[in-house]
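> Pasting the sequence and the predicted coordinates here, then a few questions.
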Amino acid sequence: MSLFDRLDWLQKAIDILPVGVWLMDREGRIEYGNPAGQRIWGGARYVGPEQFGQYKGWWVDSGTPIAAHEWAAARAISQGETSIDEEVEIECFDGQRKVVLNSAMPVRDEHGAILGAIVVNVDITERKRLEEHLRQIADRDPLTRVLNRRSLYETLASEIQRARRYRSPLSVIMFDIDHFKRINDNYGHAVGDRMLLGTVETVRGELRAGDQLARYGGDEFVIIAPGTDREQTSALAERLRNLIAGVQVPALPPVTCSFGVCQADEEDADGLIARADRLMYEAKQSGRNRVVTG
C-alpha cells in the first residue's frame, strides 16, 4: 500500500495546509474541516445546502449578499460546477469580517455521480488591506490626503462618462489660495502647509459624500461635483469662499481663495479642467477672493 493510499496520512497532510479545506457529502454536510478552515471561519456550521444561508457573505465586486444557492459549495453539489478563486467577503462565526478566495469542485464516483464536494478557502484579508494601502498611496496627495492630479483626471473622466450616460449635470470648481507664494516666502513652507491643510479641512466639511476633492498642484485644488448644475455649484463655491475668508489664524494674514466654476459640456476631462482654470485666472485678475462662473 502506497503512502497516499492511507487516509490518515492524507488527513495529516491536509491538516498542515495553510488554506482551509472542507469535505462535504452529497447532502452538503461537512464531513471534515481542517484547522486552517476552522481558523478562517471562526468555527463551522454543519448544515445542508438548503441552510447555506446561515453562512453570511457578499460578492466583493458588487457588494451584494450571496444567496444560499449561490455559494460555490452549493453549486458544486447541486449542479456539478467547479468554481475557482471567487472573491467573497465573509462574516465569520466569531463576528469578524474577512475576504477569502472561495473555490469548490464536485467529487464524483466512477460513474460520474456526485458524491459531495471539496471546498478550499484562502484568507486574503491582509493582502486586500495592503492593496488598499498601496492604492491610497498611489491615488492620494501625500500632504493633504485628497486625490492627486493623476487620480483627479481618472475620476473626472469616469464622472463625465456617467453624466453623459444618465444625462445628469456635472460641474467642477477650481480654486487656489490668493498670494500663496508670498505666504510661503514670508512665513516659511511649514506655515504654507498648515494653510493648505486648514483650507482642505474647511472645504471637506462642506462637500457631499459623492463629491471629490483633488490637489491639482501647489495651492490649486479641484472639486468634482456630480449631479449639480452651474448655479448650484457656484453657490457652493461662494459658500466656501466666505468660510475660508472667515477663518482667523493668530499671527498669520487672512486666507482668501479665488474660484472658477463651470458645468461640463462636450469636452473631455482636459478641456473641462482647462476651462475651470481660465475662469479661476479671471477671478484672480478681477481682484481675487471671488467666484467667476462660466
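Structure received. Numbering: from 1, shown residues only.
> From here on, just use CA atoms for contacts and neighbour counts.
Fine.
> doesn't Pro169 make contact with Ala264?
Yes. Using CA atoms under 8 Å, Ala264 makes contact with Pro169 at a distance of 7.2 Å.
> When these two are compared, which one has more neighbours?
Neighbour count, other CA atoms under 10 Å: between Ala264 and Pro169, Ala264 has more, with 23 against 19.
> what ranges do the helices span in this protein?
For the chain, the helices defined by DSSP state H occupy 7-15, 35-41, 72-79, 125-139, 149-166, 180-187, 189-204, 230-245, 269-285.
> Show me what counts as buried in the third one.
I take that to be helix 72-79. Judged by neighbour count (16 or more other CA atoms under 10 Å), helix 72-79 contains these buried residues: 72-78.
> Tell me the one of those residues nearest Ala251?
Ala72 (64.1 Å; CA to CA).
> what's near enough to touch that closest one?
Ala72 is in contact with 81-83, 102-104, 119, counting by CA atoms under 8 Å, 6 or more residues apart in numbering.
> now the residues you listed: which count as buried?
Among the contacts of Ala72, those scoring as buried are 82-83, 102-104, 119 (criterion: 16+ other CA under 10 Å).
> One more to weigh against that first structure:
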Amino acid sequence: MAAIRRPLSIRERRLLDAIASPVLVVAGDDVPVLVAINPAACRLLGRSSAGRPTLESAIGPEAAATLAKAIASMALGGPGPSVTLACGAAGMIRFDLGRDPHDPGLVMIALRSATDPLSAIEELAQMRSVLESLPVGVEIYDRDFNALFYNGASDALFDYEGAAVLSHDAWWRHAFPDPALRRAAREDWRRTVAAAKADPSRAHMREWTVRARDGSIRTVQFYYRFLGDRFALVLWDVTEQRRLESELRAAARTDALTGVANRRRFAERLAYDIAAARSSGKPLALIALDIDHFKAINDRFGHAVGDEVLKAVAKRASGALRHDDMIARVGGEEFAALLPRTTGEEAKLIADRLHRAIVGSPIVLEELTLGVTISLGGALLRAEDATPETLMARADAALYAAKARGRNRVSFEGD
C-alpha cells in the first residue's frame, strides 16, 4: 500500500462535505484506504455518515477489489478511468477516478448512478480549476463562517505559517496585530456583514490595510456576499494600485527636479493657511527667495550644473525650516517659504537662517565648487489682503527691493 503523503485538511474535508455530488477520497495503489466519504456519497450508497468506514464496507468487497485494480492501473497524472460496479442495494454505480494534482498519492473518486449523465469529479475539477486560476483570492464559508475553501491567491495573502486559519474569526488577530485597529476593523466588518445579509443581491466591499502571510503590509479590498447558506469572500490586492495613485498625487504636487513642493501645491497650502490664520487670528509670513545670477551659472557651466545648484538650494532651504513650514519651487530659480503662525520678528530670524544655510558654504559638485548667493523678500498677512496673490505680490516686491539693494540679502516690506 502506498503511503498517504498528507492528510486531508479540515478545510478540504469541509469543502467535500459542502459538495452536492457524491465523492470518495482514497489513498494508496495496491490496497486503497478510504480517507474521506462525503454525505452525498453516504446517501447514494445507503449508509450512515457516522463512523469511519472502510472501502469494503462502503461499496462492498467485490466492488472494492475491482476498484483497487483500476487505481493500480492509473497514471500518476491526468484523469483516471471510469468503472461501473455493482454496490449491493445501491445498484450499479459509476466511479470516475482522478489523482489529486497536488498529491498523486490521493485519488478523488466521484460516484453517480450508472444512469446519471452528470460527472461530479468533472464538476469538482472544473470548479477548482476555475477558482485556482483566478488572480483574486476566493474564500467560501458556511453560515457560521467556518472555512470551506480557500484558493491559491487567498493562501498567498493569508495562509500564515504555523497558524491555521480555519474560520473567519481566527483571521483577525493575524491580519490586524494592533488591537485598536483590529477592534475598529471588526466593527466595520459587522456593519458590512449586516448590509450583505440585508441585501444579498450584490457584493459589499470594504478596503483595509492588513498584514499578509509574508509580514508585508498590504491594501486589500474585501467583497462580501451571501449565496444561500454560504458566505463568499473575494479578495483584491490593490497595494500596487494605491502606491501608484500615491506617487501620481505626489508627482502632481512635487517639483520633479528638487523634490520640494511645486507651485500648485504651494498655492493650495497658502490658501488653506491663510483661511486658518484668519479663523484663529494667528499671524502668517511668506518669504520669496531667488538665486542670484542663476542665468550666468547656466550660461557658463551648463544646465546640468544649474540643476544641481537648484537641488542643493532646495535641500539646504528644507533643512533650515521648521516642521510645519513649507518650501516650494515656484519658478525657474524662484522659491517661496510659507511660515504659519509666525510673527514678523520670527520671520526675519527664519529668513536670516535660510540665507546663512544656503550661502554659508559653497556648493561642491563632482568637478566644481560654486559659491552661490540668494536674495530674500518677506511679507506678513494683512487683514486687507483680498487673495493669496496679494500676499505673494508683496513678498515679491520685497524680494525685488533686496535685489535692487545689491542682492545677497534679506528684505522685508517696510524695511
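Nice, I can see it. Given the structure is predicted, the values throughout are model-derived calculations rather than measurements.
> circling back to that earlier point, now, the most widely separated pair of the contacts of Ala72 of the first structure?
Applying CA to CA across the contacts of Ala72 of the first structure, the maximum distance is between Glu81 and Asn102, 13.2 Å.
> Please work out which residues of the first structure line up with stretch 258-274 of the second structure.
Aligned by TM-score structural alignment, stretch 258-274 of the second structure corresponds to residues 144-160 of the first structure.
> Map Asp25 of the first structure across to the second structure for me.
In the second structure, Asp25 of the first structure lands on Asp142 (TM-score structural alignment).
> residues in contact with Gly48 of the first structure?
Contact analysis of Gly48 of the first structure by CA under 8 Å, 6+ apart lists 27-29.
> Could you measure from it over to His189 of the first structure?
Distance of Gly48 of the first structure to His189 of the first structure, given as CA to CA, to the nearest Å: 65 Å.
> So which residues of the stretch 1-150 of the second structure form helices?
10-18, 39-45, 55-59, 61-72, 120-133 (DSSP state H, counting those that start in this stretch).
> thinking the match of Asp25 of the first structure is in contact with Gly228, fair?
No. In this structure, Asp142 of the second structure is not within contact of Gly228 by CA under 8 Å, at 9.7 Å.
> more crowded one of the two?
Neighbour count, other CA under 10 Å: between Asp142 of the second structure and Gly228, Asp142 has more, with 20 against 10.
> Contact partners for the closest residue to that one other than its chain neighbours?
Once flanking residues are discounted, Asp142 of the second structure sits nearest to Arg230: 4.9 Å by CA to CA, 6 or more residues apart in numbering. Shown in contact with Arg230 of the second structure (CA under 8 Å, 6+ apart): 140-143.
> Pick the most buried one from the helices of the first structure.
Among the helices of the first structure, helix 72-79 has the highest mean neighbour count (mean count of other CA atoms under 10 Å), at a mean of 22.
> Give me the mean distance between it and the second structure.
Here the mean offset of helix 72-79 of the first structure against the second structure after fitting is 5.4 Å, by mean CA distance after the TM-score superposition for the first structure.
> and the longest strand anywhere in the first structure, what other elements does it pack with?
Taking DSSP state E as the criterion, the first structure has its longest strand at strand 97-108. Counting contacts by 3 or more CA pairs under 8 Å, 6 or more residues apart in numbering; DSSP states H and E, strand 97-108 of the first structure is packed against helix 72-79, strand 83-91, strand 114-123, helix 125-139.
> Mind listing residues that contact that strand?
The contact list for strand 97-108 of the first structure, computed with CA under 8 Å, 6+ apart, reads 72-73, 76-77, 80-92, 114-125, 128.
> got the angle between it and strand 114-123?
Computed by axes from the mean of the first three to the mean of the last three CA atoms, to 10 degrees, the angle separating strand 97-108 of the first structure from strand 114-123 equals 150 degrees.
> List the residues that contact the equivalent of Gly371 of the second structure over in the first structure.
Structural correspondence for Gly371 of the second structure with respect to the first structure (TM-score structural alignment): Pro254. Applying CA under 8 Å, 6+ apart to Pro254 of the first structure gives the contacts 245-248.
> Apply 10 Å and report the result again.
178, 244-248 (CA atoms under 10 Å, 6 or more residues apart in numbering).
> Tell me which of the residues you listed you also see in the second structure.
With both residues aligned by TM-score structural alignment, their matches' CA atoms under 10 Å, the contacts of the contacts of Pro254 of the first structure that the second structure also has are 244-248.
> Count the neighbours of Ile66 of the first structure for me.
Residues lying near Ile66 of the first structure (other CA under 10 Å) number 19.
> same check, this time on Gly406 of the second structure
Gly406 of the second structure has 10 nearby residues by other CA under 10 Å.
> roughly how far apart are the aligned residue in the first structure for it and Leu143 of the first structure?
In the first structure, the residue matched to Gly406 of the second structure (TM-score structural alignment) is Gly287. Taking CA to CA as the criterion, Gly287 of the first structure is separated from Leu143 of the first structure by 29 Å.
> mind listing what the residue nearest to Arg14 of the second structure when sequence neighbours are not counted touches?
Of all residues not flanking Arg14 of the second structure in the chain, Leu148 sits nearest, at 5.0 Å (CA to CA, 6+ apart). By CA under 10 Å, 6+ apart, the residues touching Leu148 of the second structure are 10-18, 139-142, 166-167, 230-232.
> repeat that with 8 Å
By CA under 8 Å, 6+ apart, the residues touching Leu148 of the second structure are 11-15, 18, 139-142.
> Still touching in the first structure? Go through those.
Of the contacts of Leu148 of the second structure, the ones still in contact in the first structure (both residues aligned by TM-score structural alignment, their matches' CA atoms under 8 Å) are 139-142.
> Make TSV out of those and add distance to Ala86 of the second structure.
As requested, those are exported to TSV (distance: CA to CA, whole Å):
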residue	distance to Ala86 of the second structure
Glu139	38
Ile140	35
Tyr141	36
Asp142	35
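> which of the residues you listed lies closest to Ala328 of the second structure?
The closest of those, once distances to Ala328 of the second structure are taken by CA to CA, is Glu139, at 48.2 Å.
> Which residue is the nearest non-sequential neighbour of the alignment partner in the second structure of Ala214 of the first structure?
Counting by TM-score structural alignment, Ala214 of the first structure lines up with Ala328 in the second structure. Of all residues not flanking Ala328 of the second structure in the chain, Ala261 sits nearest, at 4.5 Å (CA to CA, 6+ apart).
> Please indicate which of the contacts of Arg230 of the second structure are buried?
Among the contacts of Arg230 of the second structure, those scoring as buried are 140-142 (criterion: 16+ other CA under 10 Å).
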